[in-house]
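S.K.: give me a model of this one.
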Amino acid sequence: MQATLHNPQETKTCAPVTDGRKLGNCLIANHKLKDLISNELRAVGFDVIPNEMATPRTVHLPVDHWIDVGALCLLARSDSPVCLKDKSGDLVAWVGANTPEECGGEVVTEADCFRIHYPWSLLELNEEVLGMMEGSQIAGDISPLAQVDGHLHLGVGSKILPGVVIEGNVIIGENCRIGPNAYIRGNTSIGDHCEIGNAVEIKNSIIYPYSKIKHLSYVGDSVLGSHVMLGAGTILANYRHDGTNHRSLVGGKLLDTGRIKFGAVLGDGVRTGVNTCVYPGRKIGPGRMTRPNSVVDRDLMNGVPGKGGVVPEARARLSADFNYNI
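M.R.: Presented below is the predicted three-dimensional model:
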């Protein structure tokens, strides 16, 4: 069996995580999404090949769906060009043609799957993948005065300092410094070269590499890009007073996220001033900054270089690391 991965046609709905980054390169459990899907396919016997090497028997997958690979095994046996769709009508995969438009048939799958269409979908997938973790893998150093309850993957060169408490399934990358007295819980992934300061609490979140969360801050059910720096006392709130689902503005429309707990989504290079409070469900675009004691009650997605919106140092760093043009 063969499979090939395609970039989805629409990625703007996952902004600001996909501003300057393809969806397949977004991180889930510290792995690129496209690598995670490829590994799942190989585990059940697929050869993952480039698009140009596809044959009429090759299964084609856009990387914006997470699906039980057993359904793809059945699709691979089809003798005619056919599209596989989920119960909502979204395209999941196809076989027998170069494009889905060339397929003459259509099959609806009952397999567990969901579309990775919005930033909160990344959180959902991160929760699912980390929820399947079995056992701990410790390559760094853990203070005897720290406490770990659950499964922990700790990268080479990383240090867990005294007073740190970790609960749940957590992945921490290489060369990170955690604590002292930090609290990390839920299904949380922290990328390489991150710093989590004194008395910081992180719950059920995705933190990209090279980000720093300074002391006395709270990050709940949030996604933080690379080179983000949260000033001391920054709060990324994740719960509405009325206990209802969070809504988030996408394409000018307020969408129900389906989540009672949902924090903020911060693009690469964001910096917050000390004591910044970010309302639940808000998004801050790449390179944006806030002043001390700011309250972010609406999305901040369009920075203006040189006008206080985008940090100049962040702009230079993003341009060098990710080929941004901001």
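
S.K.: all contacts plus neighbour counts: C-alpha atoms, from now on.
M.R.: Will do.

S.K.: for the stretch 101-250 of the chain, just list every one of the helices.
M.R.: According to DSSP state H, counting those that start in this stretch, the stretch 101-250 of the chain carries its helices in the segments 119-131.

S.K.: also this sequence, please, to line up against the first:
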Amino acid sequence: MRSAENLLGDEMMALLPAALHHCLTEPKWWEDELQGLHVVRALTALALPADCDGYRLVDNPPSPRWDWQGHALVHQSSLLHTGVNLFGPVLIGPDCEIGPNASIFGPTVIEGRSYLGPSVEIRRCLLLAQAEVSHMSFLGHSVIGRRAALGAFFCSAVRNLRRGTVHVIRDGTLADTGERRLGCVIADDVETGVRTTVMPGRRITETPATPPNSLIMKNC
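M.R.: Coordinates of the predicted model:
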């Protein structure tokens, strides 16, 4: 199976951490049960250049309630509607559309041909090519696959209030990640029904679609 198409460009791909590069180039990037954890940790090291061919720089207002500060790079072919807010290092690839009043908190990478609906909120995520997140959704500390389509009011829970840190399921048992915030992993081509909620650290990699109002407690 051949590697995925490089939409971000060679110059930008060379700057990305290895875990992100793996997801962007490998067809079945989700096979490692800890891949989501690796990506979220790698995003913390995301450092965008002041300029890159084909991208425009967007200065971001500082957020005192967010750990990561910096500027955004948005591909010249991508469309940001009125009211879009970018905080910290955010990379938006080619032919993306970001709907009105969406908020994206970096470090976040959105690969090409992706769509965020109105009033979507994204925090420290990797969205692969042609991912779609419908209106009024929250996605945090997560990895979303190619052509995945998240229905309206999707929510990735990111905190385990009982344990304090998020646990993932590895080889059938719970493993402590040590992370206080960790979202979900959704594989390529998965669709979620309206108002789907995924619990922290869970993965949707074998189920092609979830019904409306789903609560995902286990890997599926």
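
S.K.: superposed, what's their TM-score?
M.R.: The TM-score (TM-score structural alignment, normalised by the length of the second structure) is 0.78; 198 aligned residues with a C-alpha RMSD of 3.3 Å.

S.K.: contact partners for residue 132 of the first structure?
M.R.: For residue 132 of the first structure, the set of contacting residues under the criterion of C-alpha atoms under 8 Å, 6 or more residues apart in numbering is empty.

S.K.: quick one: the residue lying closest to residue 70 of the second structure once chain neighbours are set aside from residue 35 of the second structure, how far?
M.R.: Counting by C-alpha to C-alpha, 6 or more residues apart in numbering, the nearest residue to residue 70 of the second structure once its immediate chain neighbours are dropped is residue 88, at 4.3 Å. Going from residue 88 of the second structure to residue 35 of the second structure by C-alpha to C-alpha, to the nearest Å gives 23 Å.

S.K.: with residue 177 of the second structure instead?
M.R.: From residue 177 of the second structure over to residue 35 of the second structure the distance is 12 Å, taken as C-alpha to C-alpha.

S.K.: what residue of the first structure takes the place of residue 84 of the second structure?
M.R.: If you follow residue 84 of the second structure across to the first structure using TM-score structural alignment, you land on residue 164.

S.K.: residues contacting its match?
M.R.: Residue 164 of the first structure is in contact with 145-147, 178-184, counting by C-alpha under 8 Å, 6+ apart.

S.K.: which of the residues you listed are buried?
M.R.: 146-147, 178-184 (16 or more other C-alpha atoms under 10 Å).

S.K.: still on that earlier bit, residue 177 and residue 35 of the second structure: which has the busier surroundings?
M.R.: For residue 177 of the second structure against residue 35, the residue with the higher neighbour count under other C-alpha atoms under 10 Å is residue 35, and the figures read 18 against 15.

S.K.: wouldn't residue 165 of the first structure be in contact with residue 180 here?
M.R.: No. Taking C-alpha atoms under 8 Å as the definition, residue 165 of the first structure is not a contact partner of residue 180, at 9.5 Å.

S.K.: residue contacts, residue 320 of the first structure?
M.R.: Shown in contact with residue 320 of the first structure (C-alpha under 8 Å, 6+ apart): no residues.

S.K.: would you say it is within a strand?
M.R.: No. Counting by DSSP: H, G, I helix; E, B strand; the rest coil, residue 320 of the first structure is not found in a strand; it is helix.

S.K.: out of the buried ones among the contacts of residue 164 of the first structure, which comes closest to residue 47 of the first structure?
M.R.: residue 184 (37.2 Å; C-alpha to C-alpha).

S.K.: no further questions, thank you.
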